[in-house]
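K.L.:
Using only what follows, build the 3D model:
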Amino acid sequence: MDAEFDPRMAPPDADAPVYVISVAAQLSGLHAQTLRSYDRLGLVSPGRSSGGGRRYSVRDIALLREVQRLSQEQGVNLAGIKRIIELENQVDALRAKITELTEELAATQAAASQAAAAIHRSYRNEIVPVREQNTSLVVWNPRRRPPRR
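P.N.:
Okay, the predicted model is just below:
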């Protein structure tokens, strides 16, 4: 029996390891032995209960379905699927780092603007505009005298 996965019935935390292997197998449409095999290969690494039993999260089940899709529909072998998953994880980590650095940069720019504004507010009109004056530059170049004999 292939149970249809209803995300509305999922726990609020997509990473919460809540589903035992039999339920995860039903939700993903795979055999429990296939899930064990994927765990051994490192394709999907479920959490563990205190007794050592596998516990799958909503994210794990989505990943199991993606592994099945890549294997059956796209014809990708398991080694290729593992590499795809690794690369997707790297991309996700890089996106998170970009977001973090972008937020840090924005905060730094805001702090610099506030510091500059504070400095400008501290001026007591000590800096006054000066009338523009003629600022011609004259270069003096004395004639060289011929050496004395």
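K.L.:
Only C-alpha atoms from now on, for both contacts and neighbour counts.
P.N.:
OK.
K.L.:
starting at the chain centroid, how far to stretch 74-83?
P.N.:
Relative to its chain's centre, stretch 74-83 lies at 24 Å (C-alpha atoms, centre = their mean, to the nearest Å).
K.L.:
Now that stretch: buried residues?
P.N.:
Under the neighbour-count criterion of 16 or more other C-alpha atoms under 10 Å, stretch 74-83 has Val76, Leu78, Ile81, Lys82 buried.
K.L.:
another one to check against the first:
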Amino acid sequence: MAGHDKGDRNKPLYMISVAAELCGMHPQTLRVYEQKGLVNPGRSRGNTRLYSQADIERLNLIGQLTDEGINLAGVVRILDMRERAEERDAEIDELRARVRELQDEVHELKTRVRITELAPYEGNDRTSLYGLLAGPKSQDRS
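P.N.:
Just a heads-up that it's a prediction; the model follows:
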């Protein structure tokens, strides 16, 4: 659901009868899907199946696929490919963020090099130059 974080989507909430009604399926169908590894509901302390919103969404997708004539082996394959694609998308997002961080660091370093090239300093003593790069506080040591 939009606006909910991943933790909310995975929180076990619905007993099997409610989950079955939300998905338009028979509770026994949900049990079969669990047995075949298509869905893995949480359990209460009393060992009652509890389905999350993510489980409901997954069951709805399974229902759509089977309604289109795809057998359970095909559903397993599709769900696996979908999960892998989502993992890859998340990885790509992380890598893009890291690339942006590195681009910012490179930009900062290039800026410092330009400042170094333009800043006057005496002889080979770069300490005054580093003071310029560090900012006004390091120059106030007099």
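K.L.:
picking up where we left off before, let's see which of the buried residues of stretch 74-83 of structure 1 end up in helices.
P.N.:
Leu78, Ile81, Lys82 (DSSP state H).
K.L.:
so what's the first one up against?
P.N.:
With contact taken as C-alpha atoms under 8 Å, 6 or more residues apart in numbering, Leu78 of structure 1 is in contact with Ser71.
K.L.:
which one in structure 2 is aligned with it?
P.N.:
Using TM-score structural alignment as the criterion, the counterpart of Leu78 of structure 1 in structure 2 is Leu72.
K.L.:
Between the buried residues of stretch 74-83 of structure 1, which sits nearest Ala115 of structure 1?
P.N.:
The closest of the buried residues of stretch 74-83 of structure 1 to Ala115 of structure 1 turns out to be Lys82 (C-alpha to C-alpha; 49.1 Å).
K.L.:
how about the nearest residue to the closest one once chain neighbours are set aside, secondary structure?
P.N.:
The shortest distance from Lys82 of structure 1 to any non-neighbouring residue, by C-alpha to C-alpha, 6 or more residues apart in numbering, is to Leu43 (5.6 Å). Counting by DSSP: H, G, I helix; E, B strand; the rest coil, the backbone at Leu43 of structure 1 sits in coil.
K.L.:
if we can go back for a sec, how much space between the match of Leu78 of structure 1 and Leu50 of structure 2?
P.N.:
Distance of Leu72 of structure 2 to Leu50 of structure 2, given as C-alpha to C-alpha, to the nearest Å: 22 Å.
K.L.:
coming back round to it: burial of the residue nearest to Lys82 of structure 1, as a residue count?
P.N.:
A count of neighbours around Leu43 of structure 1, defined by other C-alpha atoms under 10 Å, yields 22.
K.L.:
Tell me which residue of structure 2 matches up with it.
P.N.:
Counting by TM-score structural alignment, Leu43 of structure 1 corresponds to Leu38 in structure 2.
K.L.:
swap in Glu100 of structure 1?
P.N.:
Per TM-score structural alignment, Glu100 of structure 1 is aligned with Glu94.
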